[in-house]
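Novice: Build me a model from this:
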Amino acid sequence: MTVLAVSAEGPAAWENWRKAFSEVAPDLTIVSWFDPAFDPEKADYALVWDPAPGEMAKMRGMRAILCSGAGVNQLVHREDFPRDVMLVRMGGEQTAALMGDYVLWAIISLMRDARTWAMQQEQKVWRRNLEYNSCMDRQIGILGFGNLGAAIARRLVKAGFSVAAWCRRPRQDEDIRLFCGEEAKAEFLEETDILVNLLPSTPQTRDIINADLLSCLKPGAQLINVGRGDHVVEADLLAALESWQIAGAVLDVFREEPLPKQSAFWTHPRVIVTPHVAAEAACKIQAAYIANAIQEIEAGKTPELTYRPEWGY
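Specialist: From the prediction side, this is the model:
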């Protein structure tokens, strides 16, 4: 009997997880981490997001820890994180599809100045601020070319956009023009009209979207951040917006979440804020992904999205 202990999203989410796993993996025994009778030593796996302090130390004897999100930096930097236990990130086709939908929506929203239309609607103002940009007029730059970055790049190409991507390690791709390594980053940025950040959070990528990087973009470029909140130096982005070096931004992730009410991003006329929703797959889809990852581990395989300490994600 394989036992999965569910902690992700807290006790209020337990019933949704229970129903989802009963449909997609009825042979998998699942228990609530928050059940007073639960014994962590009897569980083989744990599904987590951001457990309470000290709880991850109770997972040291498990075969693997599975995260309900694509990012795991909230786990691996904790003192109680068991570094000898396999950690698997959330993935799956729906996650990539949702992210692709979001990025495509964000790009078109920036190109057509949808933020202005929304503000005019609130004020009942009828003003035809026409924007004539189309997919033929904008070079999209993907910052990060992992599983999601590659999927989003190909989705945008199919939609008619010219797309390039930057990655740290040398690699090749038949469909996407790649810029690899630090020495190629400036050239990549200089050609970019809309920058889409999909990088993971690592010591090398934190604060990467700063004044220096933003100054390398074309004047009037735009930014979409669906990577991590700690990638953006918020004061630098606000300054770039003020100077019109950056003409607009769509931001889904932030250093502090929920975004504080006093943040200037809430009311900025050229910023669209969304509450970290770009690629959150349905509970049933996530449960199926987790169940499949457990099957792979049980069969002696390593899931594709297993955390690699040497990469930082």
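
Novice: contacts and neighbour counts: CA atoms only from here.
Specialist: Will do.

Novice: for the helix ranked longest in the chain, which positions count as buried?
Specialist: In the chain, taking DSSP state H as the definition, the longest helix is helix 93-111. Buried residues in helix 93-111, counted by 16 or more other Cα atoms under 10 Å: 94-103, 106-107, 109-111.

Novice: Of all pairs in the residues you listed, which one is the farthest apart?
Specialist: Q94 and M111 (25.6 Å; Cα to Cα).

Novice: Is L178 in a helix, a strand, or coil?
Specialist: strand (DSSP: H, G, I helix; E, B strand; the rest coil).

Novice: what sits against the residue nearest to it when sequence neighbours are not counted?
Specialist: Once flanking residues are discounted, L178 sits nearest to A165: 5.0 Å by Cα to Cα, 6 or more residues apart in numbering. Counting by Cα atoms under 8 Å, 6 or more residues apart in numbering, A165 makes contact with 141-145, 153, 176-179, 188.

Novice: so, if you compare those residues, which one comes nearest to H231?
Specialist: L143 (11.1 Å).

Novice: okay but the closest one is in contact with L198, surely?
Specialist: Yes: at 5.7 Å, L143 counts as touching L198 under the criterion of Cα atoms under 8 Å.

Novice: How about the secondary structure of L4?
Specialist: Quick answer, by three-state DSSP: L4 is strand.

Novice: Can you give me the distance of the residue nearest the centre of the chain to R255?
Specialist: Nearest residue to the geometric centre of the chain (Cα atoms, centre = their mean): G227, 4.5 Å. G227 sits 11 Å away from R255, going by Cα to Cα, to the nearest Å.

Novice: can you check R18 too?
Specialist: R18 sits 31 Å away from R255, taking Cα to Cα as the criterion.

Novice: neighbour-wise, which of the two wins?
Specialist: Between R18 and R255, R18 has the larger neighbour count (other Cα atoms under 10 Å), namely 19 against 14.

Novice: dump the residue contacts of the residue nearest to the more buried one when sequence neighbours are not counted.
Specialist: Leaving aside its sequence neighbours, R18 sits nearest to I30 (Cα to Cα, 6+ apart; 7.2 Å). By Cα under 8 Å, 6+ apart, the residues touching I30 are 3-6, 18, 21.

Novice: To compare against the first, here's the next sequence to fold:
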Amino acid sequence: MTKVVLMSGDEDISDLVQPILRAAPELDVVMHGEQSASDAEIAVCWNPPVGALASLPKLRLVHSIAAGVDGILSDCAFPSVPLCRVVDPQLARGMSEFVTWGVLHYHRQLDRVLANQPIERWFRHEQGDSSECAVGIMGLGEIGSRVAMDLQRFGFAVRGWARKPRELSGVTTFAGPQEFRHFIQGTDILVCLLPLTHETRWILNATTFEYLRPGAKLIHVGRGEHLVPADLIAALTSGKIGGAIVDVFPNEPLPPKDHMWRAPNLIVTPHMASVASWDTIGTQVAANARRLIRGEPLQNVVDVTLCY
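Specialist: Reported below is the predicted structural model:
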């Protein structure tokens, strides 16, 4: 019987046991820390403790429970085995809903309306046409492309930036570090949907914010370590950035008394933009476990050199 161990350093993922067993009852699923876990051939992870994967001598496959794998690859002792991730079409739809809400929140100036309510001020701010609002999408993978196309259908002037050239109907695209500044400078609302790589770590920094148009907005739903929090707080305080919605942070959960909680014109959301269901995760993990056992090609394999 093939043994699967569930491991996470900062979140209880025990709810995944039954969905995996429903999809593949022949598997033996245990939690990290149980005595028999050392015999596991498959590790299903979310931010596993450093060194935990290297302690499994029979390990043949590591499977993320999400689309992101940076919390796994950050372990310098990551073993030389395949790494797979969850790819869920519902994730793209959920992310598009969240980003669209954020874009409309700023485009329709609801942030200013809500600021007027506590002071009992009735004032109708001027409403602009969506075609006059440039939304810049950082990252044009499966999710970023879906978000870009959905916003384009709303009539927004959508711009996209990626590592390599991409073509999307109705979207102005930019590629590589040589075009990054030009992409940023033409953006009113910046949306981060990048994977976390060596090149994108801390990319949301003071230099990037300085390139933005004065008063531009930020919607950050990528990875926590894209963002330099102190730089965003400074840009919000100075008014360089007029508002931000941040869903992911370098340290989660965001600690009490963190300065981000009190930053001006900042909406903090608890990493909720889009989340796959336990059943979806369990089904995909079980399918790859069976493929591994049968010697078949795995699905959604990560290129560890690119981190996605």
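
Novice: Could you get me the TM-score between them?
Specialist: The TM-score (TM-score structural alignment, normalised by the length of the second structure) is 0.88; 307 aligned residues with a Cα RMSD of 2.6 Å.

Novice: Name the SS class of the aligned partner of the residue nearest to L178 of the first structure in the second structure, please.
Specialist: Aligned counterpart of A165 of the first structure in the second structure: G160 (TM-score structural alignment). When classified by three-state DSSP, G160 of the second structure comes out as strand.

Novice: any idea how far I241 of the second structure is from G160 of the second structure?
Specialist: 20 Å.

Novice: And A92 of the second structure, what's its match in the first structure?
Specialist: Checking TM-score structural alignment: A92 of the second structure goes with A96.

Novice: With adjacent residues omitted, what lies nearest to that match?
Specialist: Nearest to A96 of the first structure is L148, by Cα to Cα, 6+ apart, at 5.8 Å.

Novice: which residues touch the one you found?
Specialist: 96, 99, 198 are the contacts of L148 of the first structure under Cα under 8 Å, 6+ apart.

Novice: Quick one: which of these hold up in the second structure? List them.
Specialist: Comparing those with the second structure on both residues aligned by TM-score structural alignment, their matches' Cα atoms under 8 Å, the contacts found in both are 96, 99, 198.

Novice: CSV for the residues you listed, including distance to W14 of the first structure?
Specialist: Below are those laid out as CSV (distance: Cα to Cα, whole Å):
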residue, distance to W14 of the first structure
A96, 25
M99, 25
L198, 30
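
Novice: re the thing from before, could you measure from the equivalent of the residue nearest to the centre of the first structure over in the second structure over to A273 of the second structure?
Specialist: Counting by TM-score structural alignment, G227 of the first structure corresponds to G222 in the second structure. Look at G222 of the second structure and A273 of the second structure: by Cα to Cα, they are 10 Å apart.

Novice: How about R290 of the second structure?
Specialist: 31 Å.

Novice: tell me the SS of the alignment partner in the second structure of P303 of the first structure?
Specialist: The equivalent of P303 of the first structure in the second structure is Q299 (alignment by TM-score structural alignment). Secondary structure, three-state DSSP: Q299 of the second structure is coil.

Novice: Could I get the contacting residues of Q299 of the second structure?
Specialist: Neighbours of Q299 of the second structure in contact, by Cα under 8 Å, 6+ apart: 84, 288.

Novice: quick one: it from E199 of the second structure, how far?
Specialist: 26 Å.

Novice: same thing with T269 of the second structure?
Specialist: Counting by Cα to Cα, the gap from T269 of the second structure to E199 of the second structure is 25 Å.

Novice: now for P36 of the first structure: what does it line up with in the second structure?
Specialist: Using TM-score structural alignment, P36 of the first structure sits opposite E34 in the second structure.

Novice: Equivalent analysis for H268 of the first structure, please.
Specialist: Under TM-score structural alignment, H268 of the first structure pairs with A263 in the second structure.

Novice: now its match, nearest residue through space, not along the chain?
Specialist: I233 (5.9 Å).

Novice: Run through the strands of the stretch 1-150 of the second structure in chain order.
Specialist: Secondary structure of the stretch 1-150 of the second structure (DSSP state E, counting those that start in this stretch): strands at 3-8, 28-31, 42-46, 61-64, 83-84, 134-138.

Novice: thinking again about what came up before, who touches both of L143 and L198 of the first structure?
Specialist: G149.

Novice: is it true that P19 of the second structure touches D279?
Specialist: Yes: P19 of the second structure lies in contact with D279 (Cα under 8 Å); the separation is 5.2 Å.

Novice: With neighbour numbers in mind, choose between those two.
Specialist: Neighbour count, other Cα under 10 Å: between P19 of the second structure and D279, P19 has more, with 20 against 17.

Novice: and the aligned partner of S64 of the second structure in the first structure, what does it touch?
Specialist: In the first structure, the residue paired with S64 of the second structure is C67, using TM-score structural alignment. Contacts for C67 of the first structure (Cα under 8 Å, 6+ apart) come out as 8, 47-49, 87-90.

Novice: quick one: which of those residues is nearest E183 of the first structure?
Specialist: Nearest member of these to E183 of the first structure, counting by Cα to Cα, is R89, at 29.6 Å.

Novice: if you skip the residues just before and after it, what's nearest to the residue of the first structure most remote from its centre?
Specialist: Distance to the chain centre peaks in the first structure at W126, reaching 35.9 Å (criterion: Cα atoms, centre = their mean). Taking Cα to Cα, 6+ apart, and ignoring the residues beside it in sequence, W126 of the first structure has Q120 as its nearest neighbour in space, at 6.9 Å.
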